[in-house]
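1. give the three-dimensional model of this entry:
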Amino acid sequence: MEALNLLVFSYINAPAHPSMFMLGMAHFFATYAIWVVPTLLMICWLRRNPEHHYIMLNALLATGAALLVNNVIGMLWHHPRPFAMPTGHNFLYHEADPSFPSDHMTVIMTVAFTFLLRHRVRLLGLGLAVLGTLIGWSRIYLGVHFPIDMAGAVIVAFSSAFIIHVLSPLFMPSLYMPLRSLYRKLFAPLIKRGWLFH
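-> The predicted structure is shown next:
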């Protein structure tokens, strides 16, 4: 498995002297594309639709659970990043913490799977999955992750999203109203001015 991981990495990782276009595009996806996730979750909440609120809460809970799993895996199995081995070419600064699974890939794919499991936002989920693929490529290309890190992240993301999706009818009704009440208290001045929904 490790031999295959290194072989695939060698094909995706940037050459010693990559083009500025490829490097710039990879930096964009590796660094900034992840901000699509909080933006989408905020939009879901501001649509005044309880179903969208449930989806957003599902995504937040699933993402939190997935990142917790990642931390446990990282503590149990410290897989070094490519530049820490060292192997390949590195074009993005990153601390030498465990690389498996990728947190960036986990976050975007957990939200993608959460959306894909809901009919109304399935197209958004598909779009996030495509964006997640580009993020995964970019972080391998820049030398901060291995392909196996992305595969592990997808497995953790799907598992977390599916479990929360199945269990959400058990806790979501009792969780939603207190959170809605807290939201109203925290943002009362903005709600009174009509800047946010009630």
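2. from here on, contacts and neighbour counts on C-alpha atoms
-> Noted.
3. mind checking the longest helix of this protein?
-> Looking across the chain with DSSP state H, the single longest helix is helix 147-186.
4. can you give me the offset of that one from its chain's centre?
-> Relative to its chain's centre, helix 147-186 lies at 13 Å (CA atoms, centre = their mean, to the nearest Å).
5. in it, which residues are buried?
-> 147-154, 156-162, 164-165, 168, 184 (16 or more other CA atoms under 10 Å).
6. now stretch 67-86
-> Leu67, Val69, Asn70, Asn71, Gly74, His79, Pro80, Arg81, Pro82, Phe83.
7. to compare with the earlier structure, here is another sequence to fold:
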Amino acid sequence: MNLILFHFLNGLAGHTIIIDKIMIFLAVYSPVVYVLLMIVQWFLCGDKGKKASVEAFFAAVIAMALNLTISKIYFEPRPFVHHKVNLLVNHPADASFPSDHAAFGSALAFAEIMYDKVIGSIMMILTIILLFARVYVGVHYPIDMIGGFFIGYISSKIVKYGSFIFNPIETSVLNMWHKVFSN
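-> Next up is the predicted model:
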């Protein structure tokens, strides 16, 4: 089923230049968009926005650590290694499962949505499009994206329920920020 869905979604690539370019941009540069949203939030949304950005950062770090661990234990080759695909971007033939992009994006989106519904919703929509885009450009199977999405969700929950660990760090970051930039 995973391979069938991959071939269907990736089979849509290479037919419309404009859609291909949009999918390539989202598949490759979405992390930049997430970071830009967090920077805007940091500067425009007060301490609540700063707290949300810090928590989202923690969730993303946890997600990336989990992904690295999983990819060292279980190696799934990228689709283009063993199958004929419409490969729209150059990519190393490293581990495909779980998707770093999906884990990163969903960790940020799930963490953000708890504090800022607007930015969190924008990130969630971007993440859902990203899930499709990475398969569309030929660098991931659908299960890689679902796995990464789930890891991002779990990572955001670790931060939420580990508040006794993360709140003192957040408070220190905010205090340093105010100390340096309050003058």
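8. in the buried residues of stretch 67-86 of the first structure, find the pair that's most separated.
-> Val69 and Phe83 (24.0 Å; CA to CA).
9. whereabouts in the first structure does stretch 129-147 of the second structure align?
-> Using TM-score structural alignment, stretch 129-147 of the second structure corresponds to residues 134-152 of the first structure.
10. nearest residue to the middle of the second structure?
-> The centroid of the second structure falls nearest to Gly105 when counting by CA atoms, centre = their mean (1.8 Å).
11. aligned partner of that one in the first structure?
-> So, by TM-score structural alignment, Gly105 of the second structure is matched to Ile108.
12. same deal with Glu55 of the second structure?
-> Aligned partner of Glu55 of the second structure by TM-score structural alignment: Asn58.
13. now do the helices in the first structure.
-> 2-12, 20-31, 36-45, 50-76, 103-116, 122-141, 147-186, 188-192.
14. list the contacts of Ala129 of the first structure.
-> Ile108, Met109, Ala112, Phe113 (CA atoms under 8 Å, 6 or more residues apart in numbering).
15. look up how far Met85 of the first structure lies from the last one.
-> Separation of Phe113 of the first structure from Met85 of the first structure (CA to CA, to the nearest Å) stands at 32 Å.
16. likewise for the first one?
-> For Ile108 of the first structure, the distance to Met85 of the first structure (CA to CA) stands at 27 Å.
17. ditto for the third one
-> For Ala112 of the first structure, the distance to Met85 of the first structure (CA to CA) stands at 31 Å.
18. got it, and Arg122 of the first structure?
-> Applying CA to CA, the value for Arg122 of the first structure to Met85 of the first structure is 39 Å.
19. in the second structure, what residues pair with stretch 76-87 of the first structure?
-> Using TM-score structural alignment, stretch 76-87 of the first structure pairs with 73-84 in the second structure.
20. residues near the aligned partner of Ile4 of the second structure in the first structure, how many?
-> Using TM-score structural alignment, the partner of Ile4 of the second structure in the first structure is Leu7. When neighbours are counted by other CA atoms under 10 Å, Leu7 of the first structure registers 13.
21. distance of Leu7 of the first structure from Leu123 of the first structure?
-> 33 Å.
22. got it, and Ala129 of the first structure?
-> From Ala129 of the first structure to Leu123 of the first structure the distance is 10 Å (CA to CA).
23. how about Pro169 of the first structure?
-> Counting by CA to CA, the gap from Pro169 of the first structure to Leu123 of the first structure is 23 Å.
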